[in-house]
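> structural data only, the sequence is not supplied:
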């Protein structure tokens, strides 16, 4: 009897060990802080110790459990924060919080708070979504390529990789009795072949910022127009390409964001970007970007009538890796604007993501132009 019990205990321990080995939880994150000089903030220069200059400072938990037959459970919980004061803006897991299933042959389905398809497919072709980071976002991050907001109450599907081609889509529920109030949906696709990468994506938000529990709270485009934007519809789409050749990578991207509805007949931002990065050595990388943004507005109820404006944006960066996890950087970005100043269309400002508590209102320019120089250190864990 004792022998049988010992064998049973050994078998149980073996299965328990195997089960444990098939599950894992990883703690990860980025800590990014530095010194930043900004012009034209309340008619003065601003000197500050800032967080998330290149990438939003964050920490997260990522887990996976192997269910067998290629099927796995996955989850991610991710929180952005401000290194300078230790605070965060919004909920605990303000960047991402989702759980789902993934299977190599059929793709991945996840549910929770997640990034939209513009962030997933277009941002990786831009400076803001790769090496350039926060301050190289297009004016007021109107196309959300800097992930200023995530979509709540969402279900997302991401396909397997079919010989370089991948696609995905998501739907974010309003969680309201009216169903369509503050809901959102998004879709995108990409293709990669050797050094070439192509992508296109679309996002639509119905009832921007109109409820406290809906799919979106905090769209940068809607926030620029304040109360007039409440309940309106935002549509954003984009397409782009980049090419990698040895130590060089360059890309071009076009995006358009529109805001229209009950209070705003039509506000449209068009963004065109070209970016280039070259690794002089395995440790030292140099990057440059240029973006042109044109904005037009019409039929605004406030009586401002039609208006238009445009901006030229230039950015340069030098980044040096001290190790695989730690690097230091020096970056300068300038924005020069022109045009009428109606209904906030010409409002510009270098901003961090809302989830790291570096709010856009901290840095909006007191004129149509603004420049910024930042240097700092970034550590990944």
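It's in. No experiment lies behind these values; they were computed from the predicted model shown. Numbering: from 1, shown residues only.

> contacts, neighbours, all on C-alpha from now
Fine.

> the residue found closest to residue 38 once you drop the neighbours it is linked to in the chain: what's it in contact with?
Leaving aside its sequence neighbours, residue 38 sits nearest to residue 372 (Cα to Cα, 6 or more residues apart in numbering; 4.5 Å). Residues in contact with residue 372 (Cα atoms under 8 Å, 6 or more residues apart in numbering) are 36-39, 332-334, 350.

> and what of residue 249?
So residue 249 contacts 242-243, 276-278 (Cα under 8 Å, 6+ apart).

> 6 Å - rerun?
243, 276-277 (Cα atoms under 6 Å, 6 or more residues apart in numbering).

> which ones among these lie within strands?
Residues of those located in strands (DSSP state E): 243, 276-277.

> can you list these in JSON lines and add distance to residue 229 and neighbour count?
Shown next, in JSON lines, are the ones in strands among the contacts of residue 249 (distance: Cα to Cα, whole Å; neighbours: other Cα atoms under 10 Å):
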{"residue": "243", "distance to residue 229": "38", "neighbour count": "19"}
{"residue": "276", "distance to residue 229": "35", "neighbour count": "21"}
{"residue": "277", "distance to residue 229": "37", "neighbour count": "22"}
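
> got another one to weigh against that:
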């Protein structure tokens, strides 16, 4: 009898402790699975002007990048909390389910009345504002002037649907994520919120005897800031980021130990989270939305200029603007449409500029709050120049997306 009473009391104490701990902290497993039919056609590229392709595939991530993530928070008391996110892309229709690419991975601390900071791989200020004000909800289908998407490692404008695809977030218009990043975000004050990042990552070779070429110095640095204002149905977001990649190449710490003393790698824009090569990459974005109830209007602008650190006359520039509408026809049928234009100057010295035109239409049919069918059609066009032929990319995608 005493043992039974003791057991019941112990279980009660344990239950209270577990209940209290659960209230203070929690971990959530979340993700997206997006698969369907995809058809992409290209006519001409800046790499091969006369090339035409037609890709047809049962692929993934046309509407949203398939992913798996873990996030959690812990209440530390007094309005202070800790939080983390670990997230990787998933490729359910390809040869490998995932390459465990670091979409977002960070750990941070916050205070309810002040704001928060975090360190890790994180979205940039521009991408966060884009995600909040993009009519297409940053889908991975061609047809956006402000967020064109291309495959990793590919020179053709054939979307994000080959075997290396599914990551999303790689765009010639802007940098979406950065490694080695410290971020901050203030608490909301009368509808205003301020956020920013700082990036520090540097590897320098110390002088020592070497007989093979080794990296001399590689460094990435930068900063970014954004602000947003929300008043009932109106949202305004602006952001700027300046990203620098300096790579002094390879050589020998011991003179004469190598056949070649040094060489400098070719410049590249900051496309992936790890950085670019020998470039200063400046970008800014502005976006606004207004919700009329039956539909929401969108206005977007993005600008980017990349300069070679070793030759300031070697540049790339791109600017574009876009308007759009998005709304529900019925309680479970949603649609959107956008149209945009701009100007693009290819990377080089005194390169000619070409006009950009893009438009997209799409629709969702919600089977539930977390599951929907979708259909998206979009076109990207680049005008001809004295060097390059006109280019065109069109795509149709239809599939199903499940969020969990």
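Looks like it came in fine. Owing to the predicted nature of the structure, the values given are computational and were not obtained by experimental measurement.

> TM-score for this pair?
Superposed pair, TM-score by TM-score structural alignment, normalised by the length of the first structure: 0.80. Supporting alignment: 339 aligned residues with a Cα RMSD of 3.1 Å.

> tell me where the stretch 301-404 of the second structure has strands.
311-328, 333-349, 353-366, 371-382, 391-403 (DSSP state E, counting those that start in this stretch).

> and of those, who's closest to residue 8 of the second structure?
The closest of these to residue 8 of the second structure is strand 391-403. By Cα to Cα, the value is 40.7 Å.

> how much space between the aligned residue in the first structure for residue 195 of the second structure and residue 308 of the first structure?
Matched to the first structure by TM-score structural alignment, residue 195 of the second structure sits across from residue 168. In this view, residue 168 of the first structure and residue 308 of the first structure are 34 Å apart by Cα to Cα, to the nearest Å.

> those two: who's more crowded?
Neighbours per residue (other Cα atoms under 10 Å) separate residue 168 of the first structure from residue 308, with residue 168 holding more: 22 against 19.

> burial count for the spatially closest residue to that one that is not a sequence neighbour?
Leaving aside its chain neighbours, residue 168 of the first structure sits nearest to residue 158 (4.3 Å; criterion: Cα to Cα, 6+ apart). For residue 158 of the first structure, the neighbour count with other Cα under 10 Å is 20.

> map residue 158 of the first structure across to the second structure for me.
Residue 158 of the first structure maps onto residue 185 in the second structure, by TM-score structural alignment.

> for residue 246 of the first structure, same thing?
Counting by TM-score structural alignment, residue 246 of the first structure lines up with residue 293 in the second structure.

> so what's that match up against?
Counting by Cα under 6 Å, 6+ apart, residue 293 of the second structure makes contact with nothing.

> any idea how far stretch 221-240 of the first structure is from the chain center?
Taking Cα atoms, centre = their mean, to the nearest Å, the mean C-alpha location of stretch 221-240 of the first structure is offset from the chain mean by 16 Å.

> same deal with stretch 110-117 of the second structure?
With Cα atoms, centre = their mean, you get 24 Å for stretch 110-117 of the second structure.

> which residues in the first structure does that stretch match up with?
By TM-score structural alignment, stretch 110-117 of the second structure lines up with residues 102-109 in the first structure.

> sorry, back to before: give the contact list for the match of residue 158 of the first structure.
115-116, 194-195.

> closest one of those to residue 76 of the second structure?
residue 116 (13.5 Å).

> sec struct for that closest one, please.
strand (DSSP: H, G, I helix; E, B strand; the rest coil).

> can you tell me what residue 319 of the first structure aligns to in the second structure?
Using TM-score structural alignment, residue 319 of the first structure pairs with residue 364 in the second structure.

> would you map the helices across the first structure?
With helices called from DSSP state H, the first structure shows them at 2-21, 117, 220-224.

> returning to what we had before: from residue 188 of the first structure, how far out is the residue nearest to residue 168 of the first structure?
9 Å.

> same question for residue 147 of the first structure.
From residue 147 of the first structure to residue 188 of the first structure the distance is 15 Å (Cα to Cα).

> which position in the first structure pairs with residue 277 of the second structure?
Match for residue 277 of the second structure (TM-score structural alignment): residue 230.

> do the same with residue 39 of the second structure
Match for residue 39 of the second structure (TM-score structural alignment): residue 37.

> do I have it right that residue 332 of the second structure meets residue 367?
No - counting by Cα atoms under 6 Å, residue 332 of the second structure sits too far from residue 367 to count as a contact (7.4 Å).

> so which of the contacts of residue 372 of the first structure persist in the second structure?
Counting by both residues aligned by TM-score structural alignment, their matches' Cα atoms under 8 Å, the contacts of residue 372 of the first structure that remain in contact in the second structure are 36-39, 332-334.

> tell me which residues touch the residue lying closest to residue 349 of the second structure once chain neighbours are set aside, please.
Closest residue to residue 349 of the second structure apart from its sequence neighbours, by Cα to Cα, 6+ apart: residue 314 at 4.6 Å. Residue 314 of the second structure is in contact with 308, 348-349, counting by Cα under 6 Å, 6+ apart.

> which residue in the first structure aligns with residue 314 of the second structure?
Match for residue 314 of the second structure (TM-score structural alignment): residue 265.

> ok, now how distant is its match from residue 51 of the first structure?
Counting by Cα to Cα - residue 265 of the first structure and residue 51 of the first structure are separated by 37 Å.

> now residue 156 of the first structure
30 Å.

> what does residue 3 of the first structure give?
62 Å.

> out of those two, which sits in the busier spot?
residue 51 (28 against 8).

> the residue nearest to residue 38 of the first structure matches what in the second structure?
In the second structure, residue 372 of the first structure lands on residue 395 (TM-score structural alignment).

> contacting residues for residue 177 of the first structure?
Per Cα under 6 Å, 6+ apart, neighbours of residue 177 of the first structure: none.

> for the closest residue to residue 359 of the second structure other than its chain neighbours, which residues are in contact?
Once flanking residues are discounted, residue 359 of the second structure sits nearest to residue 339: 4.2 Å by Cα to Cα, 6+ apart. Residue 339 of the second structure makes contact with 322-323, 358-359 under the criterion Cα under 6 Å, 6+ apart.

> just give me which of those are shared by the first structure.
Checked against the first structure using both residues aligned by TM-score structural alignment, their matches' Cα atoms under 6 Å, the contacts of residue 339 of the second structure keep these contacts: 322-323, 358-359.
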